[in-house]
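Chemist: Have a look at this fold, sequence not included:
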């Protein structure tokens, strides 16, 4: 009698355990949970990638400064570290020869006069 009770209770416990395990797995596989899991993993990966990119940028900057110092010493250049940038230059605007304002017949407020050689004119 005790043997049957033992195996019956063992079977019930195994059934409850298996049912609980299956229900948890099914909850994990719902579309909402899959979306949340994917979003969390993407955020973690983005954070790791950002940290590595920042570390890489610092390494590049440090090595660039070191190499610049080596080249400066090798070439004998004693340039100040904080040089000012040259003043910005103004560039002349390029004239558009096909513009109606360059046409001697153009009058302000009149309709658009086309040049006979204008390729952009609709034919």
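Modeler: Right, received. Where do you want to start? The model shown is predicted, which means the values in this text are computed figures rather than measured ones. Numbers count the residues shown, from 1 in each chain.
Chemist: From here on, just use CA atoms for contacts and neighbour counts.
Modeler: Will do.
Chemist: So which residues of the protein form helices?
Modeler: Assigned by DSSP state H, the chain shows helices spanning 2-28, 31-75.
Chemist: would you turn these into CSV with mean neighbour count?
Modeler: Shown next, in CSV, are the helices of the chain (neighbours: other CA atoms under 10 Å):
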stretch, mean neighbour count
helix 2-28, 11
helix 31-75, 12
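Chemist: Use this one as the comparison:
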């Protein structure tokens, strides 16, 4: 008699446990629950990316400071005294004003294609 009662109770408990597990899993698979889980994962991923970007930025600043120290670029700049020099006097033109054969000098432009270095 005790045997039957034990196995009946064990079976009922296993049934309740299995039913509870299945119901929890079904609730996790509803569209609302899946959307909430996706939103939470997206927020978590965003926070991780932000932390990664902050770590990269901190590493860049640290490395830049190391390079400046190694190259001596972080030394204080001493002010250079201003040197005065005399400018040449402008050339005098004829009495009629500037010549009609006057040419204009253009500043040459240098194009730089950053893909040429590769």
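Modeler: Sure, I can see it. It should be emphasised that the depicted structure is a prediction, and the values quoted were computed from it without experimental measurement.
Chemist: what's the TM-score here?
Modeler: TM-score for the superposed chains, counting by TM-score structural alignment, normalised by the length of structure 2: 0.59, backed by 77 aligned residues with a CA RMSD of 1.8 Å.
Chemist: What does residue 28 of structure 1 correspond to in structure 2?
Modeler: Under the alignment (TM-score structural alignment), residue 28 of structure 1 pairs with residue 28 in structure 2.
Chemist: you'd agree its match is up against residue 36?
Modeler: No: with contacts counted by CA atoms under 8 Å, residue 28 of structure 2 stays clear of residue 36, the gap being 9.8 Å.
Chemist: and residue 74 of structure 1, how far is that from residue 68 of structure 1?
Modeler: Residue 74 of structure 1 is 10 Å from residue 68 of structure 1, where distance means CA to CA, to the nearest Å.
Chemist: swap that for residue 33 of structure 1, please
Modeler: On the measure of CA to CA, residue 33 of structure 1 and residue 68 of structure 1 end up 52 Å apart.
Chemist: Same question for residue 35 of structure 1.
Modeler: Between residue 35 of structure 1 and residue 68 of structure 1 the computed distance is 48 Å (CA to CA).
Chemist: Kindly report the same for residue 13 of structure 1.
Modeler: Counting by CA to CA - residue 13 of structure 1 and residue 68 of structure 1 are separated by 72 Å.
Chemist: ok, now residue 53 of structure 1?
Modeler: Residue 53 of structure 1 is 22 Å from residue 68 of structure 1, by CA to CA.
Chemist: what's the answer for residue 78 of structure 1, then?
Modeler: For residue 78 of structure 1, the distance to residue 68 of structure 1 - CA to CA - is 12 Å.
Chemist: go on, residue 39 of structure 1?
Modeler: For residue 39 of structure 1, the distance to residue 68 of structure 1 - CA to CA - is 43 Å.
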